[in-house]
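Q: Please work out how this folds:
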Amino acid sequence: MGNKEEEENSSNNETIWTAQDRDDEETREGIASVVPKDPNHDIPNGGSKAWLQVLGSFFLFFNSWGIINTFGVYQTFYETYLPETPSNISWIGSIQAYLLLLIGIATGPMYDAGYFRALVATGSFLVVFGMMMTSLCTEYWQIMLAQALCIGVGCGCLFVPSVAIVSTYFSTKKALATGIAAAGSSLGGVLYPIVFHKLQPTIGFGWATRVVAFIMLGTLSISLSVMRTRILPAQKRAIWDLSAFKEAPFVFFTLSIFFGFMGLYIPFFYVQSYAIQEKITSPDLAFYMLSILNASSIFGRIIPNFIADKTGPLNVIIPCTLATSVLGFGWVGVRSTGGLVPFCILYGFFSGAFVSIPPTVIVRLSPSIGVVGTRMGMCFALGGLGLLCGSPVAGQLIKQSGFDAAIYFCGAAVAMGTVCMIAARVSKMGWMLNRVA
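A: Alright, predicted model coming up:
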C-alpha cells in the first residue's frame, strides 16, 4: 500500500535529473539519478561552489562575446591589408556573432540532455583552433572559414552553458550573478584588442593572433576545471515552441532584439575606423576607443542587472535601450577627441544592459520554467538576424554615403528596438509604471 502511494505521489510531482558527481561517469557525463524534487529547492544562492560557476561562466563569456567585441580591431586591420570593402570585411564579424546565437538552438537541447562538459570542451577547442588558423590566413576566404565559421560555431557551443548554469545556482541574486558573468565579454573586449594592437607591430599578425589563442586556452581551462551542473530538466527541451508566437509580449520582445542588434554593434565595429578616417584622433589613440567602449560596458552589465533584481528587468532594459538610441543619434555630432571619449563611455555602459538583461526578461515573459530554454534559443536565433545584417549594411552605407548615414541607421534601428520593447512591456503588464516587470 505504501509503495503504491509513493508511486502515485511520484507521478504527480515534477521530476528533474540530478547531476551531482556525475563527471566521474563514462556515459553521457553520467546522470546520477531521477528523483522527485522541486528544482528551486535548496538553490545555493551563494557560497564558493555557486560563485565558482560565475567565475567559469565569466571566462566563457570572456572567450565568446569577448571575441565578438574584439572584432573592431580586426576590422580596422583587415581594411588596411585586405583588398575588400568595409562591408565585406564586416561580414566576418557578423557571421561570427550570429552563429553564436544561432547554434544555441541545437546546443540548448544538448545541454538539457546532460552534455554540458562536451559542449564546453568542443567550444573551447573550436575557438582556440579557429584563432590559431586565423593566424595563418592571408586571404579573405580563409579568414571567413577560420574566424567567422569555426570560431562562430565554437562560441555558439559556449554561449548556452554560460547562461544556463548560473541560473541554477541563484534565485534572488540571479540577475546580478548573470551580469557579473556577462561582464567577462566586456573584459575580453578590452584585453584582447590591447594584446593584438600592442603585439602586431612587433611580432606580426600571426604571432599576435596566436598569443590571443593561448590566452583563450588558459582561461577556458579554468571554466572546464570549476564548472559543474547542479540540476537538469526531467524532459528534453523542444527546439521550437510555436505557441510562443501567439503571445504578444514574446513576439514584441523578439522584434526588439532584432532591431536592437541591427544597430547596437555598429560603433563596436566602426568607431576605430571613424576616428581615423574622420581625423578625430591619431591611429594609436583611435584604437583605444574600442577598449573604452568595452571597459564601460563592464559596468553596464553589472549595475543595471543589480537594479533589475529589485525593479524588474523590463523596467531597466527599456530606459537603457532608449539611452543607447539617443547616444547613437548623438554620435553624428562627435567631431573631437573630447566628445568621442564620453560617447564611448556612455554608449558602452547603456548598450551593456541590452546584451546582459534579455535572458532574465525571457524568464519573466515565459509561462513556465520548462519553456524558457526553448524560447531563449528562438528569441536569440530570430532576433540575432539583425546582428547578422546590421554591420554589413552599415559598411555599405559608409562606402556610398559616408559615416553619417551609418550613424543615423544605428540610432534608428535601436530606436525601433526601444519601441518594440515598450510594446512587450505594455502587452504583458499594462501601462502601470510602478509594476515590477
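
Q: hey, let's count contacts and neighbours off CA atoms from now on
A: Fine.

Q: how about the strands in the chain?
A: 15-18, 33-36, 231-233 (DSSP state E).

Q: Take those strands and write them to TSV, including distance to residue 392 and mean neighbour count.
A: Formatted as TSV, the strands of the chain follow (distance: least, Cα to Cα, whole Å; neighbours: other Cα atoms under 10 Å):
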stretch	distance to residue 392	mean neighbour count
strand 15-18	43	20
strand 33-36	48	13
strand 231-233	39	19
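
Q: Including distance to residue 99, could these go into CSV?
A: Listed next are the strands of the chain as CSV, based on distance: least, Cα to Cα, whole Å:
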stretch, distance to residue 99
strand 15-18, 29
strand 33-36, 34
strand 231-233, 25
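
Q: Please name the residues that touch the nearest residue to residue 344 once chain neighbours are set aside.
A: The shortest distance from residue 344 to any non-neighbouring residue, by Cα to Cα, 6 or more residues apart in numbering, is to residue 293 (4.8 Å). Shown in contact with residue 293 (Cα atoms under 8 Å, 6 or more residues apart in numbering): 268, 344, 345, 347, 348, 349.

Q: Let me know the closest of those to residue 146.
A: residue 268 (20.9 Å; Cα to Cα).

Q: Would you mind measuring from the closest one to residue 188?
A: 13 Å (Cα to Cα, to the nearest Å).

Q: list the residues that contact both of the two?
A: residue 69.

Q: Between the two, which has more neighbouring residues?
A: residue 188 (28 against 25; other Cα atoms under 10 Å).

Q: show me the contacts for the more buried one.
A: By Cα under 8 Å, 6+ apart, the neighbours of residue 188 are 62, 63, 65, 66, 67, 69, 70.

Q: The structure of the following sequence is requested for comparison with the preceding one:
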Amino acid sequence: MTDNTPIDIIHSRDHDGDIAPEDSSKKEHRNSVERTPATIQHDKLGDDVPPDGGYGWVCVASVFWINAHTWGINSSYGVFLAHYLTNDVFPNTSPLMYAFTGGLSISCALLIAPLATYLIHLFGTRAVLNLGVFFETLSLIGSSFVTQRWQLFLSQGVCFGFGMGFLFVGSVGITPQWFSRRRGLAMGINAAGSGLGGMMYSLAVGAIIPRLGLSWAFRILGILACVVNLVCANLLRDRNKAVGSRYKAFHLPLLKRPEFLLFLGWGVLTMLGYVAILFSLSNFATSVGLSPHQSSIISALLNLGQGLGRPFVGMFSDKLGRINIATFLTFLCGVFCLLIWTFARSMGLVSFFAVLVGTVAGTYWATVAPVLAEIIDLRDLPGGLSITWIVLVPPTTVAEPIALLLRNNRSEDYVYLHVQIFTGLMYIAAAVCLWLVRGWKVGDNIRVKQEMAAAAATGSEEKETGLVQKSERAGISDSGVHCSPVPTKKALWYPHALLRSMVAARKV
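A: Just a heads-up that it's a prediction; the model follows:
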C-alpha cells in the first residue's frame, strides 16, 4: 500500500523540469542583488543531483522488504478475520468488533504519520525506523498471548498500526532521494513489496494456523518481522542534507482549495472500497462454499495482483499522465466489482477476480503523492499529505465494519451482494471526484501557459522600449491585435469550462 513519492521530503526549490531556462542577464542581475548567505545555502542544497543508483539499490531492496513486513503482514488480516469469524476465538465478540481491529491498524498508521515526520526532524530517520520495529514486534508477540478482545484491539490493532506508521513514514521518502531518471522503476519496486508480502503471509498464516495454532502464527510473524525490519532499517541511508529536506506537519490553507477537497474525497471514497475488498474477500470466499485454505489462497492472489500491478501503474502514470491513470483505474476497479465480483461463485472465478481487481484496487497508494504533486505546489506536498493521512483515518477505521453490517446472512447465495455494490459505487464515486480534479487541472495548465505567453510578450516589449504600454495592460498590442484574455482561477470552476476540460484529451 505504499506510495511512489516521499511524504516528508521536498526539495528546497522547485523541480528543474518545471522552470524555464532563465535569461542570463536577468540571472546575473538577480544574483548580484539577492545573493545573501541564506540564498547561497539554499542554492547549494537545491543543486543536488541524485546518484541514480549505487547504494540506492540497497535502499530499494530494504524498503521493498520493509513494505512486505508491514503492509504485507497487515494485508493478511483477512485470513485472521476469516478464522475469528468461523471459530469464535474470543467469546462474546461480535463480527463488527473483529472488523474494527483490522481497520484500526491502518488508521493508526495514518494517524501517527505527522508525529513520525516531526520525530524524524528531531532524532533522524534511523531512530524512527527502529522505533517502528519495536512497536511492530511488540504487537505481534503480544498478540500471541491475548485472551480478551480489548487486548486484541490494542495489540493487533493500535500497536501494530503505530509500528507500521513509523516504518512507513521513515522509509517511504528515502528511495526518491537516490534516483532521478529511474525513480519510477525504483518506486514501483518498492510499492510491489506490500503486495508480494501480503501474498506470502496470507498463504503462510493460512497454513500455520491449522497446524501450529493462532498463537504460534503471531510469534512466527513477530520474529520474522523483527529480524527483517531491523536489518533493513539499519541498512537504509537517507540523503536529507544533500537534498535540503524540510518538515511541515500541516498546511491548512489547502483546505480552502476546491481541487484539494475533491482530492480528499477521492481518498475517502477509495478507502471505503479498498479496505472492504482487502479484508472481506477471504471471508466472502468461505461464504460461497470454499474452504479456509482456499480462502487464504484468494487473499494471497489479491495481494499478488497488487504486487504485479503497482509497478505498471507507476510506469503508465509517467507516460500517460498521473491523474489520467489514477482516474481511469479507480473507475475500472468499480466496474470490476459490479460486473465480476457479484457473479463470482466458483474457485476459478473468485481467483480470477482477486488477481484482476488486485492490479487496480491499490491504485490510490501507488499514485496518491504523484497526483497530489500535480495539484499543489511541490513545497506544500508534505503538509498536504499529512492532512490526507489524517482525513483517511475515519474511512479506514469504519470501512470493514460497514461491510460486515451490509452482509445479508439470510441469503445463502448472495451474502455479500450489498457489500459488492457498495464497494463498486465507492470506487466509481471516487473516480468522479478525481475526474473533476482532472478538468480543473487541464484548465489550469492552459491558464498557466497563457500567463507565460503574456509575460513573455510583455518582457519582450519592455526590452525594446523600456516602457510598459497601457494598451498591453488592456490586452491590446501595438499592432492593434487583441490578445486572448487569461482566465481567472475562479473561472476554471464554471460548469461549462469545467465540463469542456474534463472531456479534453490531455496528458495530466
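
Q: Any chance you could compute the TM-score here?
A: Overlay of the two chains. TM-score (TM-score structural alignment, normalised by the length of the first structure): 0.88; 411 aligned residues with a Cα RMSD of 2.2 Å.

Q: hmm, back to that, the residue nearest to residue 344 of the first structure corresponds to which position in the second structure?
A: By TM-score structural alignment, residue 293 of the first structure lines up with residue 302 in the second structure.

Q: Ok, residue 138 of the first structure next?
A: Residue 138 of the first structure maps onto residue 147 in the second structure, by TM-score structural alignment.

Q: Next up, the contacts around that match.
A: Contacts of residue 147 of the second structure by Cα under 8 Å, 6+ apart are residue 90.

Q: next one: residue 251 of the first structure
A: 244, 245, 424.

Q: Number of residues surrounding the last one?
A: Neighbour count for residue 424 of the first structure, taken as other Cα under 10 Å: 24.

Q: tally of neighbours for the equivalent of residue 423 of the second structure over in the first structure?
A: Aligning on TM-score structural alignment places residue 423 of the second structure opposite residue 410 in the first structure. Look at residue 410 of the first structure: counted by other Cα under 10 Å, it has 29 neighbours.

Q: Could you check how far the residue lying closest to residue 410 of the first structure once chain neighbours are set aside is from residue 415 of the first structure?
A: Nearest residue to residue 410 of the first structure, sequence neighbours excluded (Cα to Cα, 6+ apart): residue 263, at 4.1 Å. Counting by Cα to Cα, the gap from residue 263 of the first structure to residue 415 of the first structure is 9 Å.

Q: So these two - more neighbours on which side?
A: Counted by other Cα under 10 Å, residue 263 of the first structure and residue 415 do not tie: residue 263 has more neighbours, with 31 against 24.

Q: can you give me how far the lengthiest helix in the first structure is from the chain middle?
A: Assignment by DSSP state H gives helix 174-226 as the longest helix of the first structure. The chain centroid and the centroid of helix 174-226 of the first structure are separated by 15 Å under Cα atoms, centre = their mean, to the nearest Å.

Q: For it, give me the average deviation versus the second structure.
A: Per the superposition on the second structure, helix 174-226 of the first structure and its aligned residues are separated by 1.5 Å on average (mean Cα distance after the TM-score superposition for the first structure).

Q: For that helix, give the aligned segment of the second structure as residue numbers.
A: With TM-score structural alignment as the criterion, helix 174-226 of the first structure aligns to 183-235.

Q: What is the burial count for the nearest residue to residue 318 of the second structure once chain neighbours are set aside?
A: Closest residue to residue 318 of the second structure apart from its sequence neighbours, by Cα to Cα, 6+ apart: residue 184 at 7.5 Å. For residue 184 of the second structure, the neighbour count with other Cα under 10 Å is 22.

Q: Next: the one 5 residues further on.
A: By the measure other Cα under 10 Å, the count of residues near residue 189 of the second structure is 22.

Q: do residue 344 of the first structure as well
A: 25.

Q: likewise the one 10 residues further on?
A: When neighbours are defined as other Cα under 10 Å, residue 354 of the first structure has 22 of them.

Q: Give the equivalent position in the second structure for it.
A: In the second structure, residue 354 of the first structure lands on residue 364 (TM-score structural alignment).

Q: how close does its match sit to residue 338 of the second structure?
A: 19 Å.

Q: cool, residue 315 of the second structure as well?
A: From residue 315 of the second structure over to residue 338 of the second structure (counting by Cα to Cα), the distance is 27 Å.

Q: same deal with residue 230 of the second structure?
A: Taking Cα to Cα, one finds residue 230 of the second structure at 42 Å from residue 338 of the second structure.

Q: What of residue 46 of the second structure?
A: Counting by Cα to Cα, the gap from residue 46 of the second structure to residue 338 of the second structure is 48 Å.
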